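Enquirer: Sequence below, structure please.
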Amino acid sequence: MSRFAGQKAVVTGGTHGMGLAIVKALLAEGAEVVLTGRNEKTLEEARTELAGAAAHVVRSDAASTADIAALADLVHRELGHVDHLFVNHGIAEFAELGEVTETSWDRHFAVNTKGAFFTVQALAPLIEEGGSVVFTTVANDVVFPGLSAYSASKEATRAFAHVLAAELLPRRIRVNSVAPGFIETPSMGVPGLSEEERREFVRQGEETTPLRRTGTMAEVAAAALFLAGDATFTTNVEFAVDGGFAQGLVAAH
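Expert: The predicted structure follows:
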């Protein structure tokens, strides 16, 4: 029997990249999934690709508490309850110290931090006892110039994930995070890259990752599903999927 047969899941930021990989893995394992996005192009592409599957593609802006409240209402109406919540959405914009604007800083925290927290707050009443929450954070122990707002917003998410793990203990809801390193996605996590910039990003990832390659979206999805469905005696853990990138290993030659 499939691991997630008959179970209900919500994946925010699920219309492309790692989020869509998580959605596809859940569907393949028998789950019914509500997935969200805010880009009309990726929303329509997801609707087309997932047509006929047990998937509900929903436009929802994680920076809007009104949208989050509407999402909770839709999930209650369509699914009734939630077994697994994957808080995967996020944005990343490169800008070094002198280039960071207040608008960009606030946008990172509105989406990556506030949006993540209030998504859990709105959907927690629907999560079944013994269910799970899985955040997508980042392998943040290695510092990159130009990602101060992104890194800070994801570190804040990791911090309150610890608190939520404690607060949801009475309901036996496990709260964990998956922390990707260099993962080969269409945008490499930074929308707007040219094809040349994307190739350079992949090259840097291969050179600096101890396993000497970038990870795949399927590998991140496998880790996320493991934390949700298999790691039933695990909570308050951040699980690195980064080829040893953030663990201080020296790359093999």
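Enquirer: make it CA atoms for all contacts and neighbour counts henceforth
Expert: OK.
Enquirer: and Asp106, that one's in a helix?
Expert: Yes: secondary structure of Asp106, determined by DSSP: H, G, I helix; E, B strand; the rest coil: located in a helix.
Enquirer: How much space separates it from Ala222?
Expert: According to C-alpha to C-alpha, to the nearest Å, Asp106 and Ala222 sit 32 Å apart.
Enquirer: can you check Phe94 too?
Expert: Distance of Phe94 to Ala222, given as C-alpha to C-alpha: 28 Å.
Enquirer: Likewise for Glu155?
Expert: Look at Glu155 and Ala222: by C-alpha to C-alpha, they are 23 Å apart.
Enquirer: between these two, who's got more neighbours?
Expert: Using other C-alpha atoms under 10 Å, the more surrounded residue of Glu155 and Ala222 is Glu155, with 19 against 16.
Enquirer: what residues are up against the more buried one?
Expert: Glu155 is in contact with 137, 140, counting by C-alpha atoms under 8 Å, 6 or more residues apart in numbering.
Enquirer: Let me see the ranges of the strands in the stretch 51-200 of the chain.
Expert: Per DSSP state E, counting those that start in this stretch, the stretch 51-200 of the chain carries strands over the ranges 55-59, 82-87, 127-136, 174-180, 183-184.
Enquirer: to the chain's geometric centre, what's the distance from the first one?
Expert: For strand 55-59, the distance from its own C-alpha centre to the chain's C-alpha centre is 16 Å (C-alpha atoms, centre = their mean, to the nearest Å).
Enquirer: Show me the residue at the heart of the chain, geometrically.
Expert: The structure's the chain has its C-alpha centroid closest to Asn88; by C-alpha atoms, centre = their mean the separation is 1.9 Å.
Enquirer: how far away is it from Arg213?
Expert: According to C-alpha to C-alpha, Asn88 and Arg213 sit 23 Å apart.
Enquirer: Next: Lys114.
Expert: With distances taken as C-alpha to C-alpha, Lys114 is found 33 Å from Arg213.
Enquirer: Ok, Ala228 next?
Expert: Ala228 sits 26 Å away from Arg213, going by C-alpha to C-alpha.
Enquirer: The two: which has the busier surroundings?
Expert: Neighbour count, other C-alpha under 10 Å: between Ala228 and Arg213, Ala228 has more, with 26 against 19.
Enquirer: what's the more buried one in contact with, if anything?
Expert: Counted by C-alpha under 8 Å, 6+ apart, Ala228 has contacts 84, 131-134.
Enquirer: The lengthiest helix in the chain: which residues count as buried?
Expert: Longest helix of the chain, by residue count under DSSP state H: helix 148-167. For helix 148-167, a neighbour-count test (16 or more other C-alpha atoms under 10 Å) marks 148-158, 161-162, 164-166 as buried.
Enquirer: Please give the structure of this sequence too, so both can be compared:
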Amino acid sequence: MSFKLKNKVAVITGGNSGIGLGTAKLFAAEGAKVTITGRNAATIETAITEIGYDAIGIVSDVININSFEPLYERVKDTFGKIDVLVVNAGIVSLSPIEGVTEEMFDQVIDINYKGVFFTVQKALPYLNNGASIIITSSTVANKGLSGGSVYLSTKAAERALVRAFAAELVGKNIRVNALSPGSIDTPIFKKAGFAQEQEDEMNNFFVSVTPMKRAGTVEEMAKGFLFLASDDSSYMTGGDLLLDGGFRDL
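Expert: So this is what the prediction gives:
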């Protein structure tokens, strides 16, 4: 390892599974002092064991705005102020327009848009000079897919937030970027409640329309987050690192 994040304090929301967990493992191996969050205490404990390196896990729900200050206070008390904030907590919800209920709409908006905004806003007093904020968006932020009206619009909103945050925080020497994955081999559809047949159908569809004809890996995404978190991307802010096997542009 090159220890690109040696002694850096990193917080990863939604770090108890999938891309977030893979990123936490790489950050810890690269020397970071890692804190992960999630809504499930059991999966957090399992994830902490996998990560090692004295990482800590905190149960925290991005829907609850009042949960942020206790989270950031504990990180400060344990490790110090934050150098890297990965805003990764999110959900997938797909439905035809006619099938979207107000409850479904509010849940996706509350987690993928409102939750992202306040994760960043409440973190500002706890960020070090020169901090890097990375928001997990998606390649579908710029696509039109049947059944994805609410989910896709939240990902486009995240991309807009990245640009606005970057413009506002550049004077404070804080960089803000997005990482936009394509189809990645994670349990995201299973966590969203998809039946196995639906999950297989979705995965097969995305592989078929991806020029590289495969899903990406968690490890490939983690390397992208490491680039954005480290000084390797020191001249990048407001940008979007697209890791989607060519899905969006080819």
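Enquirer: How close are the two chains, by TM-score?
Expert: Superposed pair, TM-score by TM-score structural alignment, normalised by the length of structure 2: 0.94. Supporting alignment: 247 aligned residues with a C-alpha RMSD of 1.5 Å.
Enquirer: Gly57 of structure 2 reaches Thr37, doesn't it?
Expert: Yes: contact criterion C-alpha atoms under 8 Å: Gly57 of structure 2 and Thr37 qualify, at 5.6 Å.
Enquirer: can you list residues touching both of the two?
Expert: Applying C-alpha under 8 Å, 6+ apart, one finds that Gly57 of structure 2 and Thr37 are jointly contacted by Ile44.
Enquirer: Hmm, Gly80 and Asn128 of structure 2 touching each other?
Expert: No: assessed by C-alpha under 8 Å, Asn128 of structure 2 is found out of contact with Gly80, at 9.0 Å.
Enquirer: and the gap between the residue of structure 2 most remote from its centre and Gly148 of structure 2?
Expert: Here the centre of structure 2 is the reference, and by C-alpha atoms, centre = their mean the most remote residue is Glu98, at 28.9 Å. Shown here: Glu98 of structure 2 relative to Gly148 of structure 2, a distance of 12 Å by C-alpha to C-alpha.
Enquirer: And for Gly216 of structure 2?
Expert: Separation of Gly216 of structure 2 from Gly148 of structure 2 (C-alpha to C-alpha): 21 Å.
Enquirer: which one in structure 1 is aligned with Gly193 of structure 2?
Expert: By TM-score structural alignment, Gly193 of structure 2 lines up with Gly192 in structure 1.
Enquirer: since we're on that match, how many residues are nearby?
Expert: Close neighbours of Gly192 of structure 1, defined as other C-alpha under 10 Å, add up to 11.
Enquirer: Now do stretch 236-250 of structure 2: everything it contacts.
Expert: Applying C-alpha under 8 Å, 6+ apart, the external contacts of stretch 236-250 of structure 2 come out as 139-140, 142-143, 159, 162-167, 170, 175-183, 209-216, 221, 224.
Enquirer: Buried ones among these?
Expert: Neighbour counting with 16+ other C-alpha under 10 Å marks 139-140, 159, 162-163, 165-166, 175-183, 209-210, 214-216, 221, 224 as buried within the contacts of stretch 236-250 of structure 2.
Enquirer: wait, Arg158 of structure 1 sits on Val134?
Expert: No: using C-alpha under 8 Å, Arg158 of structure 1 makes no contact with Val134, being 10.8 Å away.
Enquirer: Mutual contacts of those two, please.
Expert: Overlap of the contact sets of Arg158 of structure 1 and Val134 (by C-alpha under 8 Å, 6+ apart) consists of Ser177.
Enquirer: contacting residues around Leu161 of structure 2?
Expert: Leu161 of structure 2 is in contact with Phe117, counting by C-alpha under 8 Å, 6+ apart.
Enquirer: How about Lys155 of structure 2?
Expert: 112-113, 137-138, 140-141.
Enquirer: Return the subset of the residues you listed lying in helices.
Expert: Using DSSP H, the subset of the contacts of Lys155 of structure 2 located in helices is empty.
Enquirer: got these as TSV, with distance to Phe27 of structure 2 columns?
Expert: Shown next, in TSV, are those (distance: C-alpha to C-alpha, whole Å):
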residue	distance to Phe27 of structure 2
Asn112	23
Tyr113	25
Ser137	19
Ser138	21
Val140	26
Ala141	26
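Enquirer: which of the residues you listed sit farthest apart?
Expert: Farthest pair in the contacts of Lys155 of structure 2 (C-alpha to C-alpha) is Tyr113 and Val140. Separation: 15.1 Å.
Enquirer: mean shift of the helix or strand harbouring Lys25 of structure 2 relative to structure 1?
Expert: According to DSSP states H and E, Lys25 of structure 2 maps onto helix 18-29. Between helix 18-29 of structure 2 and the corresponding residues of structure 1, superposition yields a mean separation of 0.6 Å, by mean C-alpha distance after the TM-score superposition for structure 1.
Enquirer: What are the contacting residues of that helix?
Expert: 1, 3, 5, 10, 12-15, 34, 36, 47, 50-53, 55, 88, 186-188, 218-219, 221-223, 225-226.
Enquirer: mean shift of the longest helix of structure 1 relative to structure 2?
Expert: Taking mean C-alpha distance after the TM-score superposition for structure 1, the mean distance separating helix 148-167 of structure 1 from the aligned residues in structure 2 is 1.2 Å.
Enquirer: what's that helix aligned against in structure 2?
Expert: Counting by TM-score structural alignment, helix 148-167 of structure 1 corresponds to 149-168 in structure 2.
Enquirer: what's the distance between that stretch and the middle of its chain?
Expert: Distance of stretch 149-168 of structure 2 from the chain centroid (C-alpha atoms, centre = their mean) equals 13 Å.
Enquirer: Ok, stretch 107-116 of structure 2 next?
Expert: 12 Å.
Enquirer: If we go by neighbour counts, what in that stretch is buried?
Expert: Under 16+ other C-alpha under 10 Å, the buried positions of stretch 107-116 of structure 2 are 108-116.
Enquirer: And for stretch 180-189 of structure 1?
Expert: 180-185, 187-189.
Enquirer: so which of those residues comes closest to Thr42 of structure 1?
Expert: Taking C-alpha to C-alpha as the measure, Thr42 of structure 1 lies nearest Ser187 of the buried residues of stretch 180-189 of structure 1, at 12.4 Å.
Enquirer: Brilliant, that's me finished.
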